[in-house]
Structures are given as C-alpha cells and as structure tokens.
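Visitor: just to be clear, the model below is a prediction. Sequence and coordinates:
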Amino acid sequence: MTHVTQQETVRGEAPQDKAFAPEYQGALGSLSVNASLTEVRARGIEELRAAEAAGDGPEMARCGLAVAEACRRLGRNEEADRAWKASYRAARSAGDIGAMAWALWSGGTLARQRGALPLAYRLLRLAAELGERGGDIVVRGYSLAGLAETGRIQGDYQAVGELHEKLLAEARRRGEARHTVWALEGIAQMHRNTGSYDKALALFEEAAETAGRADDRRGRAWALRGIADVLSVRDGDTGRALELLSEAEESCREMRLSSALAYNHKMRGNVLYRAARYAEARENYARALEEFRAMDESRGIALSRLGLAKALARLGRAPAATVAELADLRRALGLLGLRHADDMIDRAATELGVGPVPQDGPPLSLGTEAALR
C-alpha cells in the first residue's frame, strides 16, 4: 500500500503542506479531507460493490475502510461497526497487514467514540503493532495517536502527555498537517483542563492557523471550539465564543460531521451556562443530548446530561431530583472509565449547592429519565 509522501519540515515549524486523508485509499484515494461524508459513504459503497464483484480483496478492504470512517463520523455506528469488521476480514484474507491495521484503527476509534475505552485500547494497540510490522508509519502514528487520545479522555494525563508531545514532533518532522493539528489540540485540551488557559489558548490558536493553511476544515472546526471554550471560561467573552462556535458549526454541517456538531452544541450550552443564560443553555444541552443518543455516543450523552442537569437546577428544579440525577451520572461516567468522574460530580454539586451526592445512586425513575429526553 502506498501513501502520499509528505515533505519533510524543520522540527518545530508548522507544516505548509495541505492536509490529506490517508483513510481514503484505493479507488477513493483522490477524495479530499474535506469531502462531504455522505459523498464518501456513497462512493465507498459503490466502489466496494465493484471490488466485491471483481473479487479484489485488498480493494474491498480499502473501500470498506472509507465506508466505516464515513459512517462513524456520520453517527451511523452499527453500519460503521459492520464495515470495519468486513474491511478487516477482507484484508486478512488478502494477507494485507497494513489494511488490517487500518481496519483495527477504525474499529478502535469507533469503540472510543461509543465509550468502550478498554476495547478501544485493545484494538488500537493491535493496530499500532500491525502498522509497525507492516512498515506503515502512517497507520502506526494514527493508532498511537488514538491511544493517546483515549488516555486523555480518560483523564490519564501523566501517562499520555509525553506521547502527545512525541507524536506532535513526529508529525511536524514529516510535515503531516492534519496530525499536527490533532496533537496541538490534544495538548491544548490537557492544559485547558488543568487550568493553564493561556497555554491552551495559544495551542488552540496555532492549531486553527495550521488547519487553515492546510485546508483542514474538520481540524479547524475542533480548534475553534477549543478557542471558544477558553475565551468563555477565562475571559467571560460570550459573544466572541458564540461567533466562533457558529463558524465551526457551519463547517460541521457542510461536511456532515455529526459527532463534532453535537459536541459543538454541547459547548454552546457550556458557554451560555457560564453567562447565566440558563434557558438557552438548557435548549442546547437538550439538543446535544438528542444528537448523541441518535449516534449512541456514551460520553457525549453523559456530558450533555450533566450540563442539562445543572441548567435545570438553575431554573428551579427540585434539589432532590438534581441529586438523583448527579448520582446516576456519577455511576454512568465511572462506567466509562473516566478517572475524574467523581471530581466532576462533586464540583457540580458544590456549585449548585446540593448534596451530598451518593456514591452509588439508585437508577433514575422512568419519569425522570423521560423528562431528560
């Protein structure tokens, strides 16, 4: 398997090359990183059928990978699950180690998106091992990046911080703009979450600038979301934050980035909540919750529920109902393997003046759960 060769750049300099999408391979290799995901899915299915008719196993694996990734980003998780597994089987039958690694990377990324973090670790480790064995440095790098992101989401910053920095240096050295943007955003998010807002903002802004030069609209949309978050929490600049989120939302809609769009709406809820615009925050959290539920994205569901619970409490919800919701969320977040779950819940309870929140709360009643849908 061949990949686009990226121009080497001096270590520490932002790459100048355009972003490319190495997960689009074979007959789909000419697709832009900014291609509409509905277009990618349709083209992928068409080319996959042609490969199946021709009995071309390697091409079946490559086209199936594109279908899996398009479906994952569109929130069509069951279809994505079938597609990456079929891609892996075709690659294994053809003895294509690189294609096997790419399929496992897709499966691991889907598992992380759905909140199955142990499965994500297992699949991404296998993908990295196969990538190294097959000499495919790109899929190895993507798989290691996936492991780093999984650890970051879980809150294990000490374990993955060094890996993020290493991957950033490698991406810059090889001139991989898209991966440089990803690494910058990951490091920025860790700084944001630990209160180093100035560092976080600088890194998010560098990511947005790098993505813009590389014509990576997806990466830029995520970076704008990060900038909006920092401007809101550090400066209370609600107006500018909402403007940036609107700009990012436009890209998400044009590219049909369902998961990114849902996280955009959740962040809009966060910004509005910080500005004490609780009714508007409630509407955005509820919209994000509906979107995450449609794609079965467990972490997004839990975080949107937490935001919604806080907004409802500010709007006069009974404290006992808030405590019950927070107790259930403590358990839900803990099941996802988030190390900071208890801190998140305890901070929310303190902020809202309710509690204490039980460590093992009873399940929500059907009436309470229905009210949150």
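Guide: Now that the structure is in, tell me what you want to look at. Predicted model only: the values in this text are computed from it and were never measured. Numbering: from 1, shown residues only.
Visitor: going forward, measure contacts and count neighbours with C-alpha atoms only.
Guide: Noted.
Visitor: centre of the chain to stretch 285-296, how far?
Guide: 15 Å (Cα atoms, centre = their mean, to the nearest Å).
Visitor: list the buried ones in stretch 21-30?
Guide: Ala21, Pro22, Glu23, Tyr24, Gln25, Gly26, Leu28, Gly29 (16 or more other Cα atoms under 10 Å).
Visitor: what of stretch 30-37?
Guide: Leu31, Ser32, Val33, Asn34, Ser36, Leu37.
Visitor: one more: stretch 252-259?
Guide: Going by neighbour count (16+ other Cα under 10 Å), the buried part of stretch 252-259 is Cys252, Met255, Arg256, Leu257, Ser258, Ser259.
Visitor: next, the buried residues of stretch 107-124.
Guide: Quick answer for stretch 107-124 (16+ other Cα under 10 Å): 107-117, 119-121, 123-124.
Visitor: if we can go back for a sec, show me which of the buried residues of stretch 30-37 is closest to Arg218.
Guide: Asn34 (7.1 Å; Cα to Cα).
Visitor: and the closest one, what does it touch?
Guide: Asp215, Asp216, Arg217, Arg218, Met255 (Cα atoms under 8 Å, 6 or more residues apart in numbering).
Visitor: Val33 in helix, strand or coil?
Guide: coil (DSSP: H, G, I helix; E, B strand; the rest coil).
Visitor: kindly report the same for Leu312.
Guide: Following three-state DSSP, the label given to Leu312 is helix.
Visitor: list the contacts of it.
Guide: Tyr278, Arg282.
Visitor: again, 10 Å this time
Guide: By Cα atoms under 10 Å, 6 or more residues apart in numbering, the contact set of Leu312 is Tyr278, Ala279, Ala281, Arg282, Leu306, Ala318, Ala321, Thr322, Leu372.
Visitor: okay, it and Trp182: tell me how far apart.
Guide: 34 Å (Cα to Cα, to the nearest Å).
Visitor: if we can go back for a sec, make TSV out of the contacts of Leu312 and add neighbour count.
Guide: Formatted as TSV, the contacts of Leu312 follow (neighbours: other Cα atoms under 10 Å):
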residue	neighbour count
Tyr278	21
Ala279	16
Ala281	27
Arg282	25
Leu306	23
Ala318	12
Ala321	15
Thr322	21
Leu372	14
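Visitor: which of those residues fall in helices?
Guide: Tyr278, Ala279, Ala281, Arg282, Leu306, Ala321, Thr322 (DSSP state H).
Visitor: for comparison:
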Amino acid sequence: MDDVHGKAFAPEYQGSLNGLSVNTSYEDVLLAARQREGSALRSGRKLELAQAKLAVAEACRRLGRLDEAESAWRDSYRSAKDCAALAAMSWALWSGGTLARQRGRLDLALRWLGWARELGRRAGEHLPYGYASAGIAETLRIRGDHHEARELHLDLLAEARERGECRHIVWALEGVAQLDRNTGDLSSAWERFAEAAQVASDGGDHRGHAWALRGQADVLSLRGRPEAALELLSEAERTCREMDLASALAYNRKMRGNVLFRAGRYADAAETYQDAREQFDAIGEPRGTALASLGSIKCRNKLQPDRSRTERELRSLLRSLSGYGLRQTERMVEQAIAELAEEPDPTAARTQTPDDTTTGTRETALSGGLCG
C-alpha cells in the first residue's frame, strides 16, 4: 500500500461547480446544480448548461430520483452536442450508462459507456475515458463476465496507480476484490478491500471508504466474525446517510441481512432484507430488489420451512428478472432452486447465504454473498 496518490476529487462537477467536494451531500449538489442550470438557461451558455445538467443527473441518480436523472443526462448530452464539446458529451453518456446499469439494463449500459469511452478518447481526455472504462468493468462484473471484468479492472488499477488517482485506485481495487471474493479467495479479497479502505481514507473519499468497509464486512462474516462485520457496516451506514447515498445505503442494509443470516439470526435478517427491499424499490433498482427478495425467501424458509411455497417464490423471482440481462443474479436464484431440490440437512454446519455465488472456495467456514 505504498502508492503515491492524491486527494479524491470529483471531475463530474465541472465549470463553476468544480469547487464541490467528492463528499458533498447530494442534496447540496442538486441545489447548487439547479442554481447553475438556471443561470446557464438565462445566459444561453450551452457548455455551462451541459455541466450543470450533468451534476443534476448524478445527484438525482445517487438520490434515487431516476426519472429526473434520465432527463438530466440526456439534456446534458444535447447541450454538449450543440456546442460540439466532445468531453462533455462523453461525461453525459457516462452518466447515462451508469444510470442504465443501476436500473438493471446492462446491455444498454455497456452501449452508452462504450460510446462515452470512445468520445473521451477522441477528445483526448483521460478522465471521462477512464470513468467510462471503469463503468464497463463494473457492468461486466455484475453481468457475470468475470474474466473480462478482471482483466479490465487490473488494467485500470495499473493506470490509476501510475496517475495517482485516488478514486480510480479505490474503484479498481474494490472490483478485483469482489471478483476474488466470488471465487473464494478471501485472503486476496481482504487485502484488496483493506487497501481500498486505506487509500480512500487517506484520499478523503468517504463514499469509496464506505463501499470498502462493506466488502471487509462481507469477508469478516464469511470468516465467522459477525459482530465485527456489523460494526463495519454501521460505520459505513453513517457515511451513506450523511452523504444521501440511497443506493449504497440499500446495499449496506442488504449486506447486513447477509451477515445476520449467516449468524443464524433469521428473524433479524428477514426484517433487514425487507428494509433493503423497500429501499431498492423506492429507487427503482431491480438487481438490489432481487437480491433482497432472495434473502427474504430464504429467511422465511428457515423460519417456517415449506418447500413448495419456497420453490414457487424462487421461480417467480427468477421470472421477474427476465429481460434485464442480470445473468449473475439469475444464476444465484437458479442455484437456490437447485439447493432446495437437494433438501440439505437443516442441522448441517454450513449455513448457505441468501446470495452465495462462491465457487472453488478456498476458505469455507461460512458461505458468502455478492457485494454488488
């Protein structure tokens, strides 16, 4: 962990908004961006309008106001196109691609992000190019294309280390750590999550730090340390609430459900999964909704075993995922159906996590959950 890196900054806040911090709450970002948007509209300055709309889009996306985010990024793109600002067009498409991924439309996300990367390349701007590339890597990982995702994450990590870009180092480390965790290499996953947490802390990236803590909590839980995991999740949750991170908070709650489930606290886990599901529903994030639903179904089956009911619920959940391209999530539900058919001994020592995707496990004290 001896990389030289600078403080985290937010290049998506541009023009007169570039004084906003990466840790500025999204309600405050939205207020500042709306004010700048009004000024740009009155003056007719297209680039300034594109920059303001980009900030509006990102704030709305993080706050879970997805329809507003959709309208804003498209307005940003049109304004940037009107003044032939390739870099601004790239940023707008990056925002649109990230929003598409959040909404579970992974093929569309890859299309927008691919165009964003190409425009960033043509503009000669490495930041939008890098952000788009990172978005592609994350989308591939979520879709289940692990080999391709790992190669891209590692390439981006090397570039980020060379440039000393704190947020990119953290993102790439967390992406590779998640892939390590999914293949059962918990030692490597822990090292990468821990480094991501340290780099984020040193660089003042509170959001990246919260995601890294979530990853560390997952590994601690897998190693049979639920109380330590819950403490890290509580620390990360405080950051999510302070920064209005709606999606990150919902995933934090979902992970808390995983930890409680692994610890055999099924009633507490069921309540937490339901809370997470309501949060995901509120922000229109189908992948998170599906993962929380999967956890809820497994909790009910533990509390009131009913194989027929559980199978019906799982198959209904699988059908609800059709058309999204969430292949990894579909595989998790299919795995749960297959495990149900095997009718494992309920007194078995190994507790199956609601969203276990680990294969080739090297450390199997407990099973795991996907850190989305």
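Guide: Yep, it's here. Source: prediction; values computed, not measured.
Visitor: returning to what we had before: among the buried residues of stretch 107-124 of the first structure, name the ones in helices.
Guide: Per DSSP H, the subset of these in helices is 107-113, 117, 119-121, 123-124.
Visitor: Leu93 of the second structure: neighbouring residues, count only.
Guide: For Leu93 of the second structure, the count of nearby residues is 28 (other Cα atoms under 10 Å).
Visitor: next one: Ala200 of the second structure
Guide: For Ala200 of the second structure, the neighbour count with other Cα under 10 Å is 26.
Visitor: what strand or helix carries it?
Guide: Taking DSSP states H and E as the criterion, Ala200 of the second structure maps to helix 186-203.
Visitor: which secondary structure elements does the next helix or strand after that helix contact?
Guide: As assigned by DSSP H and E, the chain's next helix or strand after helix 186-203 of the second structure is helix 206-222. Applying 3 or more Cα pairs under 10 Å, 6 or more residues apart in numbering; DSSP states H and E, one finds that helix 206-222 of the second structure contacts helix 166-182, helix 186-203, helix 226-242, helix 246-262.
Visitor: the ones you listed: which one's closest to Gly323 of the second structure?
Guide: Across these, Gly323 of the second structure has its closest neighbour in helix 246-262 (21.6 Å, Cα to Cα).
Visitor: tell me how far the residue nearest to Gly325 of the second structure when sequence neighbours are not counted lies from His168 of the second structure.
Guide: Leaving aside its sequence neighbours, Gly325 of the second structure sits nearest to Leu106 (Cα to Cα, 6 or more residues apart in numbering; 5.8 Å). In this view, Leu106 of the second structure and His168 of the second structure are 21 Å apart by Cα to Cα.
Visitor: before we move on, what about Gln14 of the second structure?
Guide: Computed as Cα to Cα, the Gln14 of the second structure to His168 of the second structure distance reads 18 Å.
Visitor: same check, this time on Asp185 of the second structure
Guide: From Asp185 of the second structure to His168 of the second structure the distance is 23 Å (Cα to Cα).
Visitor: between those two, point out the one with more neighbours.
Guide: Set side by side, Asp185 of the second structure and His168 show more neighbours around His168, with 26 against 20, by other Cα under 10 Å.
Visitor: ok, the more buried one touching Leu156?
Guide: Yes: His168 of the second structure lies in contact with Leu156 (Cα atoms under 10 Å); the separation is 7.5 Å.
Visitor: next, count neighbours for the aligned partner of Gly257 of the second structure in the first structure.
Guide: Here Gly257 of the second structure is matched to Gly269 in the first structure, going by TM-score structural alignment. By the criterion of other Cα under 10 Å, Gly269 of the first structure has 29 neighbours.
Visitor: likewise Ala72 of the second structure?
Guide: Neighbours around Ala72 of the second structure, by other Cα under 10 Å: 25.
Visitor: sec struct for it, please.
Guide: helix.
Visitor: turn the contacts of Asn34 of the first structure into CSV, including distance to Glu243 of the first structure.
Guide: Output for the contacts of Asn34 of the first structure, formatted as CSV (distance: Cα to Cα, whole Å):
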residue, distance to Glu243 of the first structure
Asp215, 20
Asp216, 19
Arg217, 16
Arg218, 17
Met255, 19
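Visitor: which of these are buried, as a PyMOL select command?
Guide: Buried residues within those, by 16+ other Cα under 10 Å, are selected in PyMOL with:
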select buried, resi 215+216+217+218+255
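Visitor: for the ones in helices among the contacts of Leu312 of the first structure, which one is nearest Arg293 of the first structure?
Guide: Of these, the one sitting nearest to Arg293 of the first structure (Cα to Cα) turns out to be Leu306, at 14.1 Å.
Visitor: wait, doesn't that closest one sit right on Leu352?
Guide: No: using Cα under 10 Å, Leu306 of the first structure is not in contact with Leu352; the gap is 12.0 Å.
Visitor: which residue range of the first structure does stretch 269-278 of the second structure align onto?
Guide: Going by TM-score structural alignment: stretch 269-278 of the second structure matches residues 281-290.
Visitor: most distant residue from the centre of the second structure?
Guide: When distances are taken from the C-alpha mean of the second structure, Ser43 lies farthest, 37.0 Å away, according to Cα atoms, centre = their mean.
Visitor: what lines up with that residue in the first structure?
Guide: Aligned by TM-score structural alignment, Ser43 of the second structure pairs with Ala54 of the first structure.
Visitor: before we move on, what about Gly215 of the second structure?
Guide: Aligned partner of Gly215 of the second structure by TM-score structural alignment: Gly226.
Visitor: tally of neighbours for its match?
Guide: There are 28 residues near Gly226 of the first structure, going by other Cα under 10 Å.
Visitor: so the residue nearest to it when sequence neighbours are not counted versus Ala223 of the first structure, what's the distance?
Guide: Closest residue to Gly226 of the first structure apart from its sequence neighbours, by Cα to Cα, 6+ apart: Phe204 at 6.1 Å. Distance, Phe204 of the first structure to Ala223 of the first structure, using Cα to Cα: 5 Å.
Visitor: can you pull the residues that touch both of these two?
Guide: Val181, Leu184, Glu185, Gly186, Ala188, Gln189, Thr210.
Visitor: the last one: what's it in contact with?
Guide: Counting by Cα under 10 Å, 6+ apart, Thr210 of the first structure touches 14-19, 177-178, 180-181, 184, 204, 216, 219-220, 223.
Visitor: so what does it match up with in the second structure?
Guide: So, by TM-score structural alignment, Thr210 of the first structure is matched to Val199.
Visitor: with the fifth one instead?
Guide: Structural correspondence for Ala188 of the first structure with respect to the second structure (TM-score structural alignment): Ala177.
Visitor: grab the nearest non-local neighbour of that match.
Guide: Leaving aside its sequence neighbours, Ala177 of the second structure is closest to Ala189 (4.3 Å, by Cα to Cα, 6+ apart).
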